[in-house]
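Asks: sequence? don't have it. structure:
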């Protein structure tokens, strides 16, 4: 059932980081009840196995529903801007009086305080304000958005999940819940600590700083970048250490033997590697590199990843649902992806109204109260 079995989570549904945070907790065993606002944004994560109620949060009776849910929960996920829950009379001060063991995780772009706290924001903004975005992209061109993985889901959902588990552990010692002020910008900065640390070793890691695409790990180095093959597919070369680089050279067999530690040679080495690698297809190169240890891998398309022989051996993907399975793995605890198949998901979605009624019954609302709330359009 997962290491978080028995933990009850109340998730106010937002977009991006919040739903994935809920999914992480659910995949690791927590029970989730999701509260959606009327006409809320599409959820891109399959949460059809989790009980869900859609309510009009502006109605006083909806506030009572949320209070009852919070009073029986271990964790609350708040994805709204600072002050929204307070305006709904659902702020932490109110909820902790009802349940002093509640852990309230407040996910915002810029934190609960500060000049930007009330501004809208997305992953790209978190990267920009943390300083990280300035390092990503090509020289003499604007920085590039590296998908919304680093800020939303790395600095956001993953660190949020860790913070919640840490707060639950602390609660086991103190007996009290607390509020987590999770700024996704600060989270993005924190998971980028390595970048800040390596700035102390610029000659090694950032020899051409502040130029982009010209340093050790930003695609500027010939032995840490991707190359195009004869079939227009790519391989990833990350042969930094000497033994890996020697194995790389043994396979590529370049004519020149330029000193790779002299950054003036990097363009020439890159050009020669690129010329050689364009002579074979990606799979032909992979067949050669699979026989040695050079830190060279194929750049797989999404529809190829689940079919790669290593991922098949590890059962890294649920191939029926075409999704990665939860990670990492535990030695004694089996994790469940909780992702229903398409038909199951549709069936569960059609039963949402029954779920809402069941949730309200569990909260000790009477049948007459539920019927009245339904007629008033308070829930769906």
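Replies: Everything's here; your move. Predicted, not measured: the structure shown is a model, and the values here were computed from it.
Asks: only C-alpha atoms for contact and neighbour calcs from this point on.
Replies: OK.
Asks: now the strands for this structure?
Replies: In the chain, the strands defined using DSSP state E lie at 8-12, 31-37, 52-55, 75-78, 103-108, 179-183, 224-228, 234-238, 296-298, 317-318, 323-324.
Asks: would CSV of the ones you listed with mean neighbour count and distance to residue 197 be doable?
Replies: Below are these laid out as CSV (neighbours: other CA atoms under 10 Å; distance: least, CA to CA, whole Å):
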stretch, mean neighbour count, distance to residue 197
strand 8-12, 23, 36
strand 31-37, 21, 38
strand 52-55, 24, 44
strand 75-78, 24, 32
strand 103-108, 25, 26
strand 179-183, 20, 21
strand 224-228, 20, 19
strand 234-238, 20, 20
strand 296-298, 20, 26
strand 317-318, 16, 34
strand 323-324, 14, 32
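Asks: any chance of a markdown table for those strands, columns distance to residue 194?
Replies: Conversion of the strands of the chain to a markdown table gives the following (distance: least, CA to CA, whole Å):
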| stretch | distance to residue 194 |
| --- | --- |
| strand 8-12 | 32 |
| strand 31-37 | 34 |
| strand 52-55 | 39 |
| strand 75-78 | 29 |
| strand 103-108 | 23 |
| strand 179-183 | 19 |
| strand 224-228 | 17 |
| strand 234-238 | 17 |
| strand 296-298 | 23 |
| strand 317-318 | 29 |
| strand 323-324 | 27 |
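Asks: try it against this one:
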């Protein structure tokens, strides 16, 4: 889909290289400017997040290498960097310098706190950003500390995906108006923006400030339960017709308390009763009981077990490449078939990229 678009990525950690990977998955020519030596002890020679990219090794404190990078930037549609505010400027590679050599450039900046504001210059990580944004608030049962899946809500959801959307919007704008832009993709902003679907429930009274009292936060029919052998099963039968199927399969359709699906006062008691019920049998027995129904019950699987599930296997969602499990590109397109590309070694394409940049 993105063939013909070139992105220059400055090596960083976490959401920035993930954004570059996603753009490469979609067909962009992503050239990552790696450091000449790995910055993290024990880092793999070939990172999964570099799949489909080309690599050039540069020292951004060396004037000659910076000149090479600037010539590369002059050929690009976009640039991605993931440093704290001010770092690229100190290297002479800030937006003003880059837009001077390429006025149509979309300059993508990936940070946790954003380019400005009281916290902009301070360190932080995924949970800090989503904790401040409000996105972590509902991520547990009442009385338990909030805990979201690592990286997914902040680094990837609120960070990398918003950076990619911003880059694509900027590139479309540059191609229609001939002018580049700077994309300020902050995890704290993106993760707050993702809350708007949940916040919309507040318009109908279905979202409470107190945890455990909202439509998607606390009901016995919207939880994960432990089974007898220590596995887990997810239950989220929100609509009454699905909830009725759920109760029927469990033999609880005639119970007057369970019939009161939206009675908040009963949710803790009914949650405890369901916890005891699900703890009495292993996960696979429960899956067998609900199989083929619309009761909205399913297993909670780890990635390696997920890869073996018939649905996931049929779609080829998880693939093992060179011994490393990885998820296939998403979304999918009817006109394109994706196959796992290789992950480059640091500086693998130096000669090729430098030759392309050689002046005639």
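Replies: Great, that's in hand. Keep in mind that what you see is a predicted model, and the values were worked out from it rather than measured.
Asks: once they're superposed, tell me the TM-score.
Replies: Remark: TM-score between the superposed chains equals 0.90 [TM-score structural alignment, normalised by the length of structure 2]; 350 aligned residues with a CA RMSD of 2.1 Å.
Asks: quick revisit: quick one: which of the strands of structure 1 is nearest residue 245 of structure 1?
Replies: Nearest to residue 245 of structure 1, of all those, is strand 234-238, at 8.6 Å by CA to CA.
Asks: in structure 2, which residues correspond to the closest one?
Replies: Using TM-score structural alignment, strand 234-238 of structure 1 corresponds to residues 232-236 of structure 2.
Asks: what of stretch 119-131 of structure 1?
Replies: Going by TM-score structural alignment: stretch 119-131 of structure 1 matches residues 122-134.
Asks: break down the stretch 201-350 of structure 2 into its helices, ranges please.
Replies: Using DSSP state H, counting those that start in this stretch, the helices found in the stretch 201-350 of structure 2 span residues 240-250, 267-278, 283-290, 303-308, 310-315, 350-357.
Asks: can you tell me how far residue 307 of structure 2 sits from residue 290 of structure 2?
Replies: Residue 307 of structure 2 is 21 Å from residue 290 of structure 2, where distance means CA to CA, to the nearest Å.
Asks: and those two? Which one has more around it.
Replies: More neighbours surround residue 307 than the other of residue 307 of structure 2 and residue 290, with 22 against 18 (other CA atoms under 10 Å).
Asks: could I get the contacting residues of that one?
Replies: The contact partners of residue 307 of structure 2, by CA atoms under 8 Å, 6 or more residues apart in numbering, come to 313, 317, 318, 319.
Asks: can we see that at 10 Å?
Replies: 301, 313, 314, 315, 316, 317, 318, 319, 320, 325, 326, 327 (CA atoms under 10 Å, 6 or more residues apart in numbering).
Asks: can you check residue 78 of structure 2 too?
Replies: So residue 78 of structure 2 contacts 5-9, 30, 102, 104-108, 167-168, 170-171, 180-182 (CA under 10 Å, 6+ apart).
Asks: for residue 196 of structure 2, same thing?
Replies: Contacts for residue 196 of structure 2 were tallied using CA under 10 Å, 6+ apart; they are residue 202.
Asks: strand 6-10 and the lengthiest helix in structure 2, what's the angle between them?
Replies: Scanning structure 2 for the longest helix, with DSSP state H as the assignment, gives helix 161-177. Counting by axes from the mean of the first three to the mean of the last three CA atoms, to 10 degrees, helix 161-177 of structure 2 lies at 140 degrees to strand 6-10.
Asks: residue 224 of structure 2 - nearest residue in space that isn't next to it in sequence?
Replies: Once flanking residues are discounted, residue 224 of structure 2 sits nearest to residue 234: 4.4 Å by CA to CA, 6 or more residues apart in numbering.
Asks: rewinding a little: give me the contacts around the match of strand 234-238 of structure 1.
Replies: So stretch 232-236 of structure 2 is in contact with 216, 219-227, 242-243, 246, 278-279, 282-284, 286-287, 295-301, going by CA under 10 Å, 6+ apart.
Asks: returning to that earlier point: so which of the strands of structure 1 gets nearest residue 46 of structure 1?
Replies: In terms of CA to CA, the element of the strands of structure 1 nearest to residue 46 of structure 1 is strand 323-324, at 10.5 Å.
Asks: what's the burial count for residue 251 of structure 2?
Replies: The number of residues packed near residue 251 of structure 2 is 10, by other CA under 10 Å.
Asks: from residue 58 of structure 2, how far off is it?
Replies: As judged by CA to CA, residue 251 of structure 2 and residue 58 of structure 2 stand 65 Å apart.
Asks: from residue 296 of structure 2, how far out is residue 221 of structure 2?
Replies: To residue 296 of structure 2, residue 221 of structure 2 is 9 Å away according to CA to CA.
Asks: which one's more surrounded, those two?
Replies: Remark: of residue 221 of structure 2 and residue 296, residue 221 carries more neighbours, 27 against 20, as counted by other CA under 10 Å.
Asks: circling back: overlap in contacts, residue 221 and residue 296 of structure 2.
Replies: Counting by CA under 10 Å, 6+ apart, the shared contacts of residue 221 of structure 2 and residue 296 are 234, 235, 236, 237, 238, 239, 243, 246.
Asks: name the nearest residue to the last one, ignoring sequence neighbours.
Replies: So the one you mean is residue 246 of structure 2. Leaving aside its sequence neighbours, residue 246 of structure 2 sits nearest to residue 295 (CA to CA, 6+ apart; 4.7 Å).
Asks: just give me the neighbour total for the one you found.
Replies: With neighbours defined by other CA under 10 Å, the count for residue 295 of structure 2 comes to 22.
Asks: and the spatially most central residue of structure 1, what is it in contact with?
Replies: Nearest to the mean C-alpha position of structure 1, by CA atoms, centre = their mean, lies residue 153 at 2.3 Å. By CA under 10 Å, 6+ apart, the contact set of residue 153 of structure 1 is 16, 17, 18, 20, 21, 123, 159, 160, 184, 187, 188.
Asks: that one maps to what in structure 2?
Replies: In structure 2, residue 153 of structure 1 lands on residue 156 (TM-score structural alignment).
Asks: measure its match to residue 111 of structure 2 for me?
Replies: 12 Å.
Asks: what's residue 66 of structure 2 aligned with over in structure 1?
Replies: Mapped onto structure 1 by TM-score structural alignment, residue 66 of structure 2 lines up with residue 63.
Asks: spatially nearest residue to its match (excluding sequence neighbours)?
Replies: Using CA to CA, 6+ apart and skipping the chain neighbours, the partner closest in space to residue 63 of structure 1 is residue 57 (6.5 Å).
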